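**Student:** coords below, sequence missing:
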């Protein structure tokens, strides 16, 4: 069953390849959606897939790429959305 998560990641998550690494991980997990930097210094991820796929992404988000220092990951289930692939939004 398709689900969509809205994930907000706080900490040192901009300028450390968090978006690119998220895109690569999402592709590995066969998720669709997008990732983007927000003006407040956080990263927003909207991802659709199975519960198991999404939980694997959330686990990865808590660590992120090597240079990231994740402080918090907020996850919210939102209305299911259909995306074409997984992309980085500006």
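**Tutor:** In hand now; what should we look at? Just so we're clear, the structure is a prediction, and the values are computed from it rather than from any experiment.
**Student:** drop to CA atoms for contacts and neighbour counts, all remaining ones
**Tutor:** OK.
**Student:** Find the nearest non-adjacent residue to the spatially most central residue of the chain, please.
**Tutor:** Central residue of the chain (CA atoms, centre = their mean): residue 45, 3.6 Å from the mean position. Closest residue to residue 45 apart from its sequence neighbours, by CA to CA, 6 or more residues apart in numbering: residue 35 at 4.4 Å.
**Student:** ok, structure two:
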């Protein structure tokens, strides 16, 4: 089981990024959460089997069609997650 914290930079707010990521995470059976950050980035914590987490990280580097991902910061995280949530906080 892998758990990572992501910060996605670029044109990632207002382009359906969070909902698209939630759908992709559910498709891959990855748990965690995603939210818009006040600085214009998108933050996420993702958890699941290593291959599924790596597939979601690969997806995040492109995102949905209207997004422009400039950079993805990847760090370690902890916690236990049972589903993938689109947070509004």
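**Tutor:** Cool, got the structure. All values derive from a computational prediction rather than experimental measurement.
**Student:** TM-score of the superposed pair?
**Tutor:** Once the chains are overlaid, their TM-score stands at 0.95 when taken by TM-score structural alignment, normalised by the length of structure 2; 88 aligned residues with a CA RMSD of 0.8 Å.
**Student:** picking that back up, the residue nearest to residue 45 of structure 1 and residue 29 of structure 1: what is the separation?
**Tutor:** Residue 35 of structure 1 is 15 Å from residue 29 of structure 1, where distance means CA to CA, to the nearest Å.
**Student:** can you give me the strands in structure 1?
**Tutor:** Secondary structure of structure 1 (DSSP state E): strands at 3-12, 32-37, 43-49, 69-78, 86-89.
**Student:** Distance to residue 18 of structure 1 for the ones you listed - can I get that in JSON lines?
**Tutor:** Shown next, in JSON lines, are the strands of structure 1 (distance: least, CA to CA, whole Å):
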{"stretch": "strand 3-12", "distance to residue 18 of structure 1": "9"}
{"stretch": "strand 32-37", "distance to residue 18 of structure 1": "9"}
{"stretch": "strand 43-49", "distance to residue 18 of structure 1": "8"}
{"stretch": "strand 69-78", "distance to residue 18 of structure 1": "10"}
{"stretch": "strand 86-89", "distance to residue 18 of structure 1": "10"}
